[in-house]
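A.B. asks: need coordinates for the below:
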Amino acid sequence: MFTVAIVADQPISRAGVEKLAAEDAGMRVVAAVGSVDELPAPSASYDVVVLNLSYINDSAIDTVAKVATVGRPLVSSAWEGSPTLLTTIRAGARGCISRFAEQREVLEAMRVIVRGGLYLCPRTVDQFQVELADRGDEDQNGLAPREIETLRWIASGFTHRQIATRMGLSQTTVNTYAKRIRAKLKVSNKAELTRMAIELGHLSGKARRTRSAA
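C.D. replies: Predicted coordinates for the structure are as follows:
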């Protein structure tokens, strides 16, 4: 029998996972709480910590890393934008599932993690493969392709709202990209971003022409 802790801020989601785990003879739910801070300090690490996150952002990544110190995190989220699945795994997650995953997938994920494996539900596999491919295309400053694209639009004079429309993303995601770009390039404002884009060769003629025609 292995121990399961559940962290979900929505009571219905928390109750659903708790019921699912309780019905499996090989699992014992030892904690079901609304936040990581409510988790009781375990005498030994939890075998699995099911972590339900509405969305992934930098704060959520910090939460995953914190949970990883007391158990093996199984992260459930929508997986839209950035940070990515790969970033979440690097923070310590042992499994990533879509919040729309079937019950059997959640159970399988917990069993795989307990056996020492890494689990990705079918809904996330394609995205993860794309992320791995993108890593191979990063430039020397660690910018992923979508971050480079965002940098080009910013340097060409577009607002975050306009960039979101052109890239088919939410403005929140573009804001996050911009924040990560500034951190990676160690700059603090738009003027410095534009200068770096030119120096790195990312301010393409195509982006400039598009701005002029807008």
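A.B. asks: all contacts plus neighbour counts: C-alpha atoms, from now on.
C.D. replies: OK.
A.B. asks: check which helices and strands the host helix or strand of R161 is in contact with.
C.D. replies: Using DSSP states H and E, R161 sits in helix 160-167. Where contact means 3 or more Cα pairs under 8 Å, 6 or more residues apart in numbering; DSSP states H and E, helix 160-167 is packed against helix 145-155, helix 171-185.
A.B. asks: list the buried residues for that helix?
C.D. replies: 160, 163-164 (16 or more other Cα atoms under 10 Å).
A.B. asks: quote the end-to-end distance of stretch 89-108.
C.D. replies: Its first and final residues considered, stretch 89-108 spans 18 Å by Cα to Cα, to the nearest Å.
A.B. asks: which residues sit against that stretch?
C.D. replies: Outside stretch 89-108, the residues that touch it by Cα atoms under 8 Å, 6 or more residues apart in numbering are 20-21, 52, 61-62, 64-65, 68, 72-79, 85, 109, 113, 117-121, 123-124.
A.B. asks: picking that back up, so which of the helices and strands packed on helix 160-167 comes closest to A8?
C.D. replies: helix 171-185 (22.5 Å; Cα to Cα).
A.B. asks: if I take the helix or strand following that closest one and helix 171-185, what angle do their directions form?
C.D. replies: Sequence order places helix 190-199 as the next helix or strand after helix 171-185, per DSSP H and E. Orientation check (axes from the mean of the first three to the mean of the last three Cα atoms, to 10 degrees): helix 190-199 against helix 171-185 gives 70 degrees.
A.B. asks: okay, buried residues for the very next helix or strand once past helix 190-199 please.
C.D. replies: Using DSSP H and E, the helix or strand that follows helix 190-199 towards the C-terminus is helix 205-213. Residues of helix 205-213 classed as buried: A207 (neighbour count, 16+ other Cα under 10 Å).
A.B. asks: what's helix 205-213 packed up against?
C.D. replies: Secondary elements touching helix 205-213 (3+ Cα pairs under 8 Å, 6+ apart): none.
A.B. asks: helix/strand/coil for the residue nearest to L169 when sequence neighbours are not counted?
C.D. replies: Using Cα to Cα, 6 or more residues apart in numbering and skipping the chain neighbours, the partner closest in space to L169 is G81 (7.5 Å). Secondary structure state of G81, per DSSP: H, G, I helix; E, B strand; the rest coil, is coil.
A.B. asks: one more to line up against the first:
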Amino acid sequence: MSVRVVLVDDHRMFRTGVRAELREPLEVVGEAEDAPGAIEVVRTARPDVVLLDVHMPGGGGVAVLQALAKELPDVRFLALSVSDAPEDVISVIRAGARGYVTKSITGPELTDAVVRVAEGDAVFSPRLAGFVLDAFAAGGTVEAEPVEGADEDLDRLTAREREVLRLIARGYAYKEIAKQLFISIKTVETHVSAVLRKLQLSNRHELSRWAADRRLV
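C.D. replies: Down below sits the predicted model:
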């Protein structure tokens, strides 16, 4: 019996790559590149599992979950994101996702994760499970992690610029960032330049220190 899947990510090349990696019994029955499109596609296709990006236009994965999690209780959501920031993990789990895996996951691992979520399991990349346990043990809050909307400087950045910022701050090379985000090295350089300009920083070292001070790393 097949597991019907909808892919939601704002990068077409990434969706193409995921589709190519997924194996039986998964069947992709729809795709979307933003939150409003995802809501429409999921309502129409009624998949078993939605592979959901966290940062994308239209309100991100949380907006999709807020619109659909209660309306369609039989549809399960698995977050698939480049971000492993605790605040991102907790926000989508609170909104109704059944799991959260990062984009470093392999094709076979992703196929297994989707099947497990379809069967009712909660699935997390190993490092991320601890965030969830700690948060809910503390009453559902994530101490020491900022809410992005509370930082005016961070709000100036697009979702993609925030992803690049976090990866730069964690010491990733431009080539590694390009591979993770399925974009060109030139595009990474463009995003870094935009981040430096918007935050009024001079170099990568200052950017890393800025992110560390806000516990974004």
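A.B. asks: reformat the helices and strands packed on helix 160-167 of the first structure as CSV; add mean neighbour count.
C.D. replies: As requested, these are arranged in CSV below (neighbours: other Cα atoms under 10 Å):
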stretch, mean neighbour count
helix 145-155, 21
helix 171-185, 17
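A.B. asks: format these as CSV; extra columns: distance to A213 of the first structure.
C.D. replies: As requested, these are exported to CSV (distance: least, Cα to Cα, whole Å):
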stretch, distance to A213 of the first structure
helix 145-155, 13
helix 171-185, 22
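A.B. asks: so which of those is nearest A44 of the first structure?
C.D. replies: By Cα to Cα (comparing all of these), the closest turns out to be helix 171-185, at 35.6 Å.
A.B. asks: which residues does D9 of the second structure contact?
C.D. replies: By Cα under 8 Å, 6+ apart, the residues touching D9 of the second structure are 15, 31-34, 52-53, 56.
A.B. asks: and with 6 Å instead?
C.D. replies: 33, 53 (Cα atoms under 6 Å, 6 or more residues apart in numbering).
A.B. asks: quick one, strands of the second structure?
C.D. replies: Along the second structure, the stretches classed as strands by DSSP state E are 3-8, 26-32, 49-52, 76-81, 99-102, 123-124.
A.B. asks: distance to G139 of the second structure and mean neighbour count added to those strands, as a markdown table?
C.D. replies: Shown next, in a markdown table, are the strands of the second structure (distance: least, Cα to Cα, whole Å; neighbours: other Cα atoms under 10 Å):
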| stretch | distance to G139 of the second structure | mean neighbour count |
| --- | --- | --- |
| strand 3-8 | 30 | 24 |
| strand 26-32 | 34 | 19 |
| strand 49-52 | 25 | 27 |
| strand 76-81 | 22 | 27 |
| strand 99-102 | 19 | 25 |
| strand 123-124 | 20 | 20 |
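A.B. asks: can the ones you listed go into CSV with extra columns for distance to I185 of the second structure?
C.D. replies: Below are those laid out as CSV (distance: least, Cα to Cα, whole Å):
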stretch, distance to I185 of the second structure
strand 3-8, 24
strand 26-32, 25
strand 49-52, 25
strand 76-81, 19
strand 99-102, 20
strand 123-124, 29
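A.B. asks: D155 of the second structure is nearest to which of these?
C.D. replies: Comparing the strands of the second structure under Cα to Cα, the one sitting nearest is strand 76-81, at 19.3 Å.
A.B. asks: what is the closest one packed up against?
C.D. replies: Counting contacts by 3 or more Cα pairs under 6 Å, 6 or more residues apart in numbering; DSSP states H and E, strand 76-81 of the second structure packs against strand 49-52, strand 99-102.
A.B. asks: out of those strands, which gets nearest to V164 of the second structure?
C.D. replies: Proximity to V164 of the second structure (Cα to Cα) singles out strand 99-102 among those, at 14.6 Å.
A.B. asks: give me the mean distance between that closest one and the first structure.
C.D. replies: Comparison of strand 99-102 of the second structure with the first structure after fitting gives an average deviation of 0.9 Å (mean Cα distance after the TM-score superposition for the first structure).
A.B. asks: which residue comes closest to the most centrally placed residue in the second structure once chain neighbours are left out?
C.D. replies: For the second structure, the residue nearest the mean C-alpha position is S81 (2.6 Å; Cα atoms, centre = their mean). Once flanking residues are discounted, S81 of the second structure sits nearest to T102: 4.9 Å by Cα to Cα, 6+ apart.
A.B. asks: any idea how far that neighbour is from A118 of the second structure?
C.D. replies: Going from T102 of the second structure to A118 of the second structure by Cα to Cα gives 18 Å.
A.B. asks: likewise for P108 of the second structure?
C.D. replies: Separation of P108 of the second structure from A118 of the second structure (Cα to Cα) stands at 15 Å.
A.B. asks: who's more crowded, these two?
C.D. replies: Neighbours per residue (other Cα atoms under 10 Å) separate P108 of the second structure from A118, with A118 holding more: 23 against 11.
A.B. asks: what's the more buried one aligned with over in the first structure?
C.D. replies: A118 of the second structure maps onto V114 in the first structure, with residues paired by TM-score structural alignment.
A.B. asks: what does R90 of the first structure align to in the second structure?
C.D. replies: Counting by TM-score structural alignment, R90 of the first structure lines up with R94 in the second structure.
A.B. asks: tell me, how many residues neighbour that match?
C.D. replies: 15.
A.B. asks: next one: E71 of the second structure
C.D. replies: Using other Cα under 10 Å, E71 of the second structure has 11 other residues around it.
A.B. asks: mind putting the helices and strands packed on strand 76-81 of the second structure into a markdown table with distance to H11 of the second structure?
C.D. replies: Listed next are these as a markdown table, based on distance: least, Cα to Cα, whole Å:
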| stretch | distance to H11 of the second structure |
| --- | --- |
| strand 49-52 | 12 |
| strand 99-102 | 15 |
